[in-house]
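> here's my sequence, what's the structure:
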Amino acid sequence: MQHEAHASHAHHHETAATSSWAMAVRATLHCLTGCAIGEVLGMVIGTALGWGTVSTLILAIVLAFFFGYALTLRGVLKAGVGLRAALKVALAADTLSIAVMELVDNGVIVLWPGAMDAELTDPLFWWVLAIALAVAFVLTTPVNKWMIGRGKGHAVVHRHHG
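Just a heads-up that it's a prediction; the model follows:
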């Protein structure tokens, strides 16, 4: 009986610790890294090729998801998880986080006057992209904290480490 109470108490501390703001920030920084790589690459390619707003945004979003999932896959595969299981972990861990980040990030870029018309040599292109990623980080962190606190998101990834 005493052991069960101790195990329950330990589980409570584990859940509280794993849903901390620090863990949410780390999960969001991880997401931001993949999103930023894909987002910047997509915006640079689309802008350099003279593509329109919609085509450029679609490329940036697809690449953000690709690189976001790829970073998680890399870590989970390194932990010895098979590819099929690792794909499920990456999808479970990152889909909502990347979706929120991309919605916010691209929303800022589209709504910022002149941002989608800025060329690669225009400081506006780079400033708005940096601001958009920063705003996306701030607004996605609480989403990740909420998911981790419920055993979802990056909490799924942490079950496969260690």
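> could you use CA atoms for every contact and neighbour count after this?
Noted.
> test my guess that Ile98 contacts Cys31.
Yes - at 6.4 Å, Ile98 and Cys31 qualify as touching, with contact defined as CA atoms under 8 Å.
> higher neighbour count, these two?
With neighbours defined as other CA atoms under 10 Å, Ile98 and Cys31 compare such that Cys31 has more, 29 against 24.
> overlap in contacts, Ile98 and Cys31.
Each of Gly68 lies in contact with both Ile98 and Cys31 under the rule CA atoms under 8 Å, 6 or more residues apart in numbering.
> so the spatially most central residue of the chain is in which element?
Nearest to the mean C-alpha position of the chain, counting by CA atoms, centre = their mean, stands Cys31 at 2.4 Å. Assigned by DSSP states H and E, Cys31 falls within helix 21-48.
> name the next helix or strand downstream of that helix, please.
helix 53-78.
> report the angle between that next one and helix 21-48.
140 degrees (axes from the mean of the first three to the mean of the last three CA atoms, to 10 degrees).
> which secondary structure elements does helix 53-78 contact?
helix 21-48, helix 83-111 (3 or more CA pairs under 8 Å, 6 or more residues apart in numbering; DSSP states H and E).
> quick one: contacts for Val25?
Counted by CA under 8 Å, 6+ apart, Val25 has contacts 141, 144.
> just to check, Met101 is in contact with Val138?
No - Met101 is beyond contact range of Val138, at 9.3 Å (criterion: CA under 8 Å).
> neighbour count for those two, which is higher?
Neighbour count, other CA under 10 Å: between Met101 and Val138, Met101 has more, with 30 against 14.
> quick one on the thing from earlier: okay, the helices and strands packed on helix 53-78 in JSON lines with distance to Arg150 next?
Formatted as JSON lines, the helices and strands packed on helix 53-78 follow (distance: least, CA to CA, whole Å):
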{"stretch": "helix 21-48", "distance to Arg150": "12"}
{"stretch": "helix 83-111", "distance to Arg150": "12"}
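> so for Trp146, which of those helices sits nearest?
Smallest distance to Trp146 across the helices and strands packed on helix 53-78 (CA to CA): 8.4 Å, for helix 21-48.
> the structure of the following sequence is requested for comparison with the preceding one:
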Amino acid sequence: MTYHRHGPTHTTPSGWSSVSWSTAAQATLHCLTGCAIGEVLGMVIGTALGLHDVATIALAVALAFVFGYALTMRGVLRAGIGFRAALKVALAADTVSIAVMEIIDNTIMVVVPGAMDAGLASVLFWAALAFSLLVAFLLTTPLNRWMISRGRGHAVVHAYHH
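Model prediction:
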């Protein structure tokens, strides 16, 4: 058994690491934090400016990736790694997780009747957005567990944690 900052991992007979659900949830929550900042900001800006749904979603997705990568890079840069190397780590650690979260949460925002057209003062807008992020977290956690167990996704960041 080895111990990483996010919890213990066990090597299985096949050679793959078995990752705890807690470790996967922590990695997903880390990814979701940046994703949610960008998603909420993009939805708020797009809604406030009256942008078309497609433009609002594109802005939210772009900002989700920017903030998601930035949060990961912040920790890696703190470990003394250069910007280009930190960017590569962030891309490897977060791309799949953020992409899946964005597909899930934006799909929910589109299918909830009236959510994309509701104003910023609407309970419907905020409830749909909160629900979409919760579902994205719940559905992405097993994916992150699987990726981390194979040394991919958030596992690549572990080498830079102190």
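> mind checking the TM-score on these two?
Overlay of the two chains. TM-score (TM-score structural alignment, normalised by the length of structure 1): 0.90; 153 aligned residues with a CA RMSD of 1.7 Å.
> can you give the contact residues for the longest strand anywhere in structure 2?
In structure 2, taking DSSP state E as the definition, the longest strand is strand 7-11. Residues outside strand 7-11 of structure 2 that contact it (CA under 8 Å, 6+ apart): 1-3, 17-20, 22-23.
> apply 7 Å and report the result again.
1-3, 17-20, 23 (CA atoms under 7 Å, 6 or more residues apart in numbering).
> of those, just the buried ones, ChimeraX syntax please.
Of the contacts of strand 7-11 of structure 2, the buried ones can be selected in ChimeraX as follows, counting by 16 or more other CA atoms under 10 Å:
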select :17,18,19,20,23
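> secondary structure for the contacts of strand 7-11 of structure 2 - can I get that in TSV?
As requested, those are exported to TSV (DSSP: H, G, I helix; E, B strand; the rest coil):
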residue	secondary structure
Met1	coil
Thr2	strand
Tyr3	strand
Ser17	strand
Ser18	strand
Val19	strand
Ser20	coil
Thr23	helix
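> rebuild the contacts of strand 7-11 of structure 2 as CSV, extending it with distance to Trp146 of structure 2.
Formatted as CSV, the contacts of strand 7-11 of structure 2 follow (distance: CA to CA, whole Å):
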residue, distance to Trp146 of structure 2
Met1, 17
Thr2, 17
Tyr3, 17
Ser17, 9
Ser18, 8
Val19, 8
Ser20, 10
Thr23, 11
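> could you list the buried residues of whatever helix or strand Ala127 of structure 2 lives in?
In the assignment (DSSP H and E), Ala127 of structure 2 maps to helix 123-149. Buried residues in helix 123-149 of structure 2, counting neighbours by 16+ other CA under 10 Å, are found at 124-126, 128-130, 132-134, 136-137, 140-141, 143-149.
> what's the angle from that helix to helix 83-111?
Using the same axes, to 10 degrees, helix 123-149 of structure 2 lies at 130 degrees relative to helix 83-111.
> so what secondary structure elements neighbour helix 123-149 of structure 2?
Judged by 3 or more CA pairs under 7 Å, 6 or more residues apart in numbering; DSSP states H and E, the packing partners of helix 123-149 of structure 2 are strand 17-19, helix 21-48, helix 83-111.
> okay, those in JSON lines with distance to Val61 of structure 2 next?
Putting those into JSON lines (distance: least, CA to CA, whole Å) gives the following:
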{"stretch": "strand 17-19", "distance to Val61 of structure 2": "28"}
{"stretch": "helix 21-48", "distance to Val61 of structure 2": "6"}
{"stretch": "helix 83-111", "distance to Val61 of structure 2": "6"}
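> nearest to Ala58 of structure 2 among these would be which one?
It's helix 21-48; of these, that one is closest to Ala58 of structure 2 (CA to CA) at 8.2 Å.
> whereabouts in structure 1 does that closest one align?
Under TM-score structural alignment, the match for helix 21-48 of structure 2 in structure 1 covers residues 21-48.
> and the matching stretch, which residues are buried?
21, 23-25, 27-47.
> just how off-centre is the longest strand of structure 2 within its chain?
22 Å (CA atoms, centre = their mean, to the nearest Å).
> touching, Ala64 of structure 2 and Thr33? I think so.
No - using CA atoms under 7 Å, Ala64 of structure 2 is not in contact with Thr33, being 9.2 Å away.
> need the overlap of contacts for the two.
What both Ala64 of structure 2 and Thr33 touch, as defined by CA under 7 Å, 6+ apart, is an empty set.
> would you tell me which of the helices and strands packed on helix 123-149 of structure 2 gets closest to Ala60 of structure 2?
Using CA to CA, the nearest of those to Ala60 of structure 2 is helix 21-48, at 3.7 Å.
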